[in-house]
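Peer 1: Okay, sequence plus prediction incoming.
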Amino acid sequence: MIRRRLPTLTAALILLLLPLVLFAPVALGSRTLLPADALFLDEPYRAAADELGVGVPQNPLLTDLILENYAWKRFLLEAIRNRELPLWDPYVFSGHPFLANGQHSALYPLSVVFYLLPLWRAYGVFTWLQLGLAGWWAYLLARTLGVRRPGALVTGIIFQFSGFILVSVVHPMIIAGASWLPFILAMVERVVRQRPALGSRPASLPWVLLGGVGLGCQMLAGHAENTYFVLLVTAAFAAWRLVGKAAEDAKSAKGTEKPLRPLCPLRFKAAAWLALMVTLGLALGAVQFVPLYEVASSSFRSGEAAASLAQVRGWAYPPRRLITFAVPNFFGNPAHHSTFDLFRWRTVPATVNAHGEPILSHDWGIKNYVEGGAYLGLLPLLLAVLAILSWASGFRSRLSGSRSIIRHLLSVRSFFTLLSLFSLGCIFGTPLYALVYALPYIRQSHSPFRWVFPLTLSIAVLAGFGMDAVRQSRLQIRESGLQSRIRNLLLLKAPPSPVSVLAALAFWGGLATLIGLVLSRIFFAQIEPLVERAFWSLALAPEAFPDHRTFYSYEFKWIGLFGLLLTGTGIVLRVSRCPIFLRRRPVWEVLAVALLVVDLASFGTGFHPAVDPTLLDYTPPVVEFLRQDTSLWRYATFTPSGTTKTMNANVGMFYDLQTVAGYDSLFSRRYAEYMGLIEEQDELPYNRIASFSDWSSLDSPLLDLLNVKYIITEVEIPNPAKYRLVYQDEAVRVYENLTVLPRAFTLPATAAVVSADVAEALRTYDPHQYVILEAGCWLPEAGNQQPATSNQQRVTGYTLNEV
């Protein structure tokens, strides 16, 4: 029994350990995945950067991991320690729902890692285990669909090391939710086929239960958009397989066609089982998704605030992004802070761009690197093409019967081929996206590029089938007697076949790329005007490089790596034509796995932070000052042009300080409207209530109504009648708001104003003296409203969920 399971256990171990290639320093070592160094780009941290030895942050694009997820996890742990249910977060957005929002993944089973380990280490361990799980579930799906073990292993590696998964590590809830899609699809396939569970008897219930648990876990990860994609793909796959299985069953064992009608009850039974599986999953996830739906329904993304189809398509990949499927760093990388200058023959740090402006990295993509992370490797793309070609060639043997053609069209490979094409159409914002936009609840999603997720799984599965197609074609090789020397040279002395043709194209294409690069350097003087013209004409390139020579040096490296990997891909495919074995296993399969790991690991290496965790212990002096005031108050930040992002986003949550700003994918639409009355909220597309930057905002009485007692800024506020300087250091100044209203106060009913236009009333009536009510509110006293003086009320108790 153990001997029979040994190959499966070996694959599981490989897929579990492979993520350590990238994450060992943060999972097992003394570094943390949290980008704590990025905090030191802004005050009040920046002033201490030199003292603490903090230089250029490793990857400032990944600050969401610390500004959002770390803040949430820290808050969650504090609530657990205080034995409170964290229903409400009082620290950002002047208070808003916490547990209902879901993206903290508090209820997700693997989040137990965060409850057991120190936070600085937990992120590395969680990522390691989650990527291992993602790879294993993809392997399971491939095996369930009939792929041999080597191909299934390739499927698992592609999925767990894909660009989508690796760049999404900044969002733990996304990699957690995405990991479960292959598992759910595997359970769907097993239900449709009634795969035996323990014995030889056909079974459905075990797979229904496991699939329901998988869907429940996926939902508990807390990313609604991710769950929407999972449900869409699962529904499409289930429908496809039910129809396809009915077509398969329509042919008898003797080869005669069966009428489809008697098989319909069997398909309805399978459909009922699948419906039960989804119902079970939804029931398990309802504890998170029912309150999440309520929050989303009133969020700033809902209703009239939802983006139009034209806007959403505008956020898709630009056509030029297609090149990153072959050269992922063509448009730079936020973790690349230097380049090797081929003309000065030394490494040159990124300091200024062609306009003389300061830069930290060479990154010139129209889409940011996380949103644009779609790299799948070169070998997987060619294997997917081979899988499709192998599927297409099957028509020749099925032209005799219309039902045979139908069964072939409804195969698994055809589904993932169509899904990959549809996903590409959505990613690049083609009119196909209108089909998605028309679906209910999806208009709050501003992310057509998220279709990289189903594309990734589709290519991974097709690549697994491609591995099988390569093996099968090797068994069918027929040596050709006479071949011309030219064809021998072009096909690398391999018999003509789709595999040998692709091998030759990859090998000679990669070799031509490398030779072209070498020649371009030798004859650079002749082509330099062309390079310079290209540099200045490419959008955003001058913003990321100081000159065209640095640009050329940077691109030389990554195009050269593309050439090497493409040549290696050609070699692997060519070796697949040779009867060479390593311990009874075709050596090309070992080479394919090795090349795949090298390719995808080279993409991910250096992208993720590996930072000294002691930086998380640093507390700015201004925080120590603010903590001395133990009364109830909030702070706001003022960041006019020329200053940094002072107390950026959710930083106050690190120290239990309450603020009016915040950073989260879901927060109240009405709160966003209220803050818009103080100052235009131009960072809503980035899920933020921003810091104030207009001087007039500081004079708004609506700021007083929010109990903003302190303004933290890097500049002087020359308004002594309203603001008094109470703290100053080399980083920031703190001003006390002298007209702040208390957290709780009352006004008499005679000061109440009922208005159909609350926004206009708030601008007209001073909230220090009037209560503004919406039209329809009942007043115990009618008559002329008169201004009054507020009476402060004593707050006797204040906890997370009760005041």
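Peer 2: Good, I have the coordinates.

Peer 1: From now on I want contacts and neighbour counts done on CA atoms only, so please keep to that.
Peer 2: Fine.

Peer 1: Quick check: the closest residue to residue 672 other than its chain neighbours vs residue 749, distance?
Peer 2: Take residue 672 and drop its neighbours on the chain: the residue closest to it by C-alpha to C-alpha, 6 or more residues apart in numbering is residue 300, 6.6 Å away. Going from residue 300 to residue 749 by C-alpha to C-alpha, to the nearest Å gives 31 Å.

Peer 1: who's more crowded, these two?
Peer 2: Between residue 300 and residue 749, counted using other C-alpha atoms under 10 Å, residue 300 has the larger neighbour count: 24 against 16.

Peer 1: check contacts around that one.
Peer 2: By C-alpha atoms under 8 Å, 6 or more residues apart in numbering, the residues touching residue 300 are 666-670, 672.

Peer 1: Pull out the buried positions in the helix or strand in which residue 677 is found.
Peer 2: For residue 677, the host element (DSSP states H and E) is helix 669-678. Neighbour-count burial for helix 669-678, counted by 16 or more other C-alpha atoms under 10 Å, picks out 669, 671-672, 674-675, 677-678.

Peer 1: Go ahead and measure how far the helix or strand hosting residue 435 is from the middle of the chain.
Peer 2: Secondary structure from DSSP H and E places residue 435 in helix 433-437. Here helix 433-437 is found 20 Å from its chain centre; the criterion is C-alpha atoms, centre = their mean, to the nearest Å.

Peer 1: Residues touching it, excluding its own?
Peer 2: Here helix 433-437 makes contact (C-alpha under 8 Å, 6+ apart) with 309, 313, 425-426, 442-443, 448.

Peer 1: got the buried residues for it?
Peer 2: By neighbour count with 16+ other C-alpha under 10 Å, helix 433-437 contains the buried residues 433, 437.

Peer 1: alright, now check it against this:
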Amino acid sequence: MPALSIPDGIPSPAATMARFAPWEDVADAEKGNPHLRDVTYQVQPWLLFLRHEMRQGRLPFWDPHQFSGAPYWSNGSSAPLFPLHLLFVVLPLQLSFVMLPWLRFVIGGLGVWYLARELGLGSRGSLIACLIYPLSGLPVAWLLVPMSNAFALVPWVLWSVERIANGKGGWRLLSVTAGLELLAGHPETVIHTAMISTLYLLVRGSQDLLRSWAGFAFGWIVAAALSAVVTLPFLFTLFESSKWLYEGSGGGAEINWIAILVQPLRIVLPEMTGNPASGTWWGPFNYIGTTVYAGTLTILLASAGLSDFWKDRRWLAILAILIFSFLAVYILPLEYDLIKQIPVFGKLLHHRLRFAIGLSLALLAGFGFNRWIEGSGKTLLIGTSMVALLLGVAWFGFIELWEERGSVGTQLYWTIWVLGSAIIFSFSLFLKPDYRKYIWPAIPVILVIDLLAAHGNINPGLSLRKLYPVTPAIEFLNDKPGRVAGVGGSLHPNAAMVYGLYDIRGDNVIKLERYERVYSTFSTRYDPVYFLPIADWNSPMIRKLGVKWILTPPGYGAPVEGLKKLYDGEDASIYRLDDGLPVVRWLGTGDTDEDLEIGLRVDERLPGYWLISWDSPVEKTLVVAETWDRGWRARLGHGPGGWFTPEVADRVLMGIHVGPGSGQLELSYIPYGLIPGVIISLAGLSLLVISAFISYGEQRRFTR
């Protein structure tokens, strides 16, 4: 990986931060990967926040730094209990960033190895399969994203299902592998995994169908129970999110059937429409989400077993997964308007089933390799013909576009490599099996070289000291009260999570709908998924949210007339918004900050926790300008009992009636659904442990 060439390097596309203040002089933006923006602005801040909170002895329930406060534990992607993420709590930071993608790669590869062996492949065929899958397009493209945790566990889930079907295992193994996947940070992939594993068992069959399906269903039920400590709060957050409640397309692009139909050509030309890591991307959609290349020899080897797949229902089931995934990725989008009306199913992005295309191709390639080395596999000529046909279609349809963009040379290189490899390998059919056994080690080597050439630069490296460095502008803001916001992409969210600042903007996939409605009144428009910059700086709501500081690019004019510039540096300019209200204040009384704060004192403020002293001769409403959520609880004074839910003030903030008199207000956040989730998870764990002990005892009695 590129990170290994840098002394303090980590795999990170975050050099693209240099496009925005206050980081413009920190790195070379061209050395990043703009299509991996989620890693830069979401994933890495989440991991750093998890590390900070757990090292402080706190469970990371609430993120106070973005969206004027938002759920962290239950945002669906932070994966706070996934074992690989917990490495950030115990390991040095650089080692954590380096180990995380490598462990995902190894876990995914080992899963394919064990699955292939369970399906009857020998060690050489299993080696082929376990190298192809983790190096294929989608797993590499998403290697730095929590989705990759789930990708790495897909083969383990299928391995568990196969062991249920063949009678070697039971529901316990599936509950563990699927339970881990449910904690991995990408629920959508878990649903897709459940879909393809159901299809697998349906096509594969079993000698004892009732036992197999019962074990399959019960395994998934226990998996859901084991993970409920995270997934149950997530469901409550999801059902209140703009992504779930919004009826539109989620901010995505219009469906273009021509663009979709040409996507399969990238199976043979990985850079058919450029590569963002090289600054040459010009294609539709997103490179990261649409890459599917799994290697030239993979297609040929997979086709080498075509004549024998039908003899074994296990391999028919793998072929069924390939066909189903291909249809879901390339055909179903053409019926998008119909699909989005289907409950739950219509909310999923089925183009991500490309991971199943890569996995099934890897397994089928391992199967075909076995046939080839045994002296058969003549159907690989079908694969050669398919490769030649796809290349011909690509050149016929794209030659003019390539000429316009100066990429003919790149496409010619890949065409010569892909077609040349296919033709040369086809001639291996003339070799006797004894000779094939001598040359077979070259095949995994060629596959690895091919896939590294295609995908090796997707995830660039970056010096750790350049990942969210503390610039002079950040130092200026660190001890300032009030919230902050940036103009355009300046101080791009979720940077505040790293610096401990408090931003009213945020960049999460799961956003609370009630907050997005408010935010959209002063942003460019309502968007249920993506971050949009602030457009109307005169909005009264910005003041009510407590914004006191506005960061702009250096030398940039004030976004609102009359603002005083208090910081003017080479990295940024910072203006003070004098009429921004205090974060803790009385509702609707007084004209100055002093009037709004008379009798109020913040004694303690932590993520998900406030302790506020108050004193008022009359009953008033105390407003805390942090986003209201069902998980917030309040009580007046210490002692047992007395917890209640704060009211909603100013559409989205917390309001608590106090007075007359004096006392302390305590606010504490516990994700809604966490307590029942803990109980369900403990019940699932108890069931798993008790069942394992009973099974162990029965085995010992049987062996005697």
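Peer 2: Received it, and whenever you're ready, just let me know what you need. Given the structure is predicted, the values throughout are model-derived calculations rather than measurements.

Peer 1: can you tell me which two in the contacts of residue 300 of the first structure are farthest apart?
Peer 2: Maximum pairwise distance among those (C-alpha to C-alpha): 12.0 Å, between 666 and 670.

Peer 1: Could you name every residue contacting both of the two?
Peer 2: Both residue 666 of the first structure and residue 670 are in contact with 299-300, where contact means C-alpha under 8 Å, 6+ apart.

Peer 1: Which helix or strand lies directly C-terminal to the helix holding residue 677 of the first structure?
Peer 2: Next element after helix 669-678 of the first structure (DSSP H and E): strand 688-689.

Peer 1: okay, the helix or strand just after that next one sits on what stretch of the second structure?
Peer 2: Using DSSP H and E, the next helix or strand after strand 688-689 of the first structure towards the C-terminus is helix 701-705. Residues 540-544 of the second structure are matched to helix 701-705 of the first structure when aligned by TM-score structural alignment.

Peer 1: what's that stretch in contact with?
Peer 2: For stretch 540-544 of the second structure, contacts defined as C-alpha under 8 Å, 6+ apart pick out 518, 522, 579-583, 625, 650.

Peer 1: Tell me how far that stretch lies from the chain's centre.
Peer 2: Here stretch 540-544 of the second structure is found 32 Å from its chain centre; the criterion is C-alpha atoms, centre = their mean.

Peer 1: Return the set of buried residues in that stretch.
Peer 2: Neighbour count says stretch 540-544 of the second structure has 541-544 buried, by 16+ other C-alpha under 10 Å.

Peer 1: now stretch 327-346 of the second structure
Peer 2: Applying a neighbour-count criterion of 16+ other C-alpha under 10 Å, one finds 328-334, 339-340 buried in stretch 327-346 of the second structure.

Peer 1: Show me the two of those residues that sit farthest apart.
Peer 2: Distance extremes for those: the farthest pair is 330 and 340 at 15.7 Å, using C-alpha to C-alpha.

Peer 1: Look up the closest residue to residue 244 of the second structure, ignoring the ones flanking it.
Peer 2: residue 238 (6.3 Å).

Peer 1: Trace that neighbour over to the first structure, please.
Peer 2: Residue correspondence to the first structure (TM-score structural alignment): residue 238 of the second structure is matched to residue 296.

Peer 1: when you compare where the helix or strand where its match lies runs with where helix 669-678 runs, what's the angle?
Peer 2: Per DSSP H and E, residue 296 of the first structure falls inside helix 264-297. Helix 264-297 of the first structure runs at 30 degrees relative to helix 669-678, counting by axes from the mean of the first three to the mean of the last three C-alpha atoms, to 10 degrees.

Peer 1: tell me which residues of helix 264-297 of the first structure are tucked away?
Peer 2: So for helix 264-297 of the first structure, counting by 16+ other C-alpha under 10 Å, buried means 267, 270-271, 273-286, 288-289, 291-293, 295-297.

Peer 1: for stretch 45-63 of the second structure, which positions count as buried?
Peer 2: Quick answer for stretch 45-63 of the second structure (16+ other C-alpha under 10 Å): 45-54, 59-63.

Peer 1: Equivalent analysis for stretch 657-670 of the first structure, please.
Peer 2: Using 16+ other C-alpha under 10 Å as the test for burial, stretch 657-670 of the first structure gives 657-669.

Peer 1: got those as JSON lines, with distance to residue 136 of the first structure and secondary structure columns?
Peer 2: Converted to JSON lines, these look like this (distance: C-alpha to C-alpha, whole Å; DSSP: H, G, I helix; E, B strand; the rest coil):
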{"residue": "657", "distance to residue 136 of the first structure": "42", "secondary structure": "coil"}
{"residue": "658", "distance to residue 136 of the first structure": "42", "secondary structure": "coil"}
{"residue": "659", "distance to residue 136 of the first structure": "43", "secondary structure": "strand"}
{"residue": "660", "distance to residue 136 of the first structure": "43", "secondary structure": "coil"}
{"residue": "661", "distance to residue 136 of the first structure": "41", "secondary structure": "coil"}
{"residue": "662", "distance to residue 136 of the first structure": "37", "secondary structure": "strand"}
{"residue": "663", "distance to residue 136 of the first structure": "34", "secondary structure": "strand"}
{"residue": "664", "distance to residue 136 of the first structure": "31", "secondary structure": "coil"}
{"residue": "665", "distance to residue 136 of the first structure": "30", "secondary structure": "coil"}
{"residue": "666", "distance to residue 136 of the first structure": "32", "secondary structure": "coil"}
{"residue": "667", "distance to residue 136 of the first structure": "35", "secondary structure": "coil"}
{"residue": "668", "distance to residue 136 of the first structure": "39", "secondary structure": "strand"}
{"residue": "669", "distance to residue 136 of the first structure": "40", "secondary structure": "helix"}
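
Peer 1: JSON lines for these, including distance to residue 577 of the first structure?
Peer 2: JSON lines is the format used below for those (distance: C-alpha to C-alpha, whole Å):
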{"residue": "657", "distance to residue 577 of the first structure": "65"}
{"residue": "658", "distance to residue 577 of the first structure": "66"}
{"residue": "659", "distance to residue 577 of the first structure": "65"}
{"residue": "660", "distance to residue 577 of the first structure": "65"}
{"residue": "661", "distance to residue 577 of the first structure": "62"}
{"residue": "662", "distance to residue 577 of the first structure": "59"}
{"residue": "663", "distance to residue 577 of the first structure": "55"}
{"residue": "664", "distance to residue 577 of the first structure": "53"}
{"residue": "665", "distance to residue 577 of the first structure": "51"}
{"residue": "666", "distance to residue 577 of the first structure": "54"}
{"residue": "667", "distance to residue 577 of the first structure": "58"}
{"residue": "668", "distance to residue 577 of the first structure": "61"}
{"residue": "669", "distance to residue 577 of the first structure": "61"}
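
Peer 1: Alright, I will stop here.
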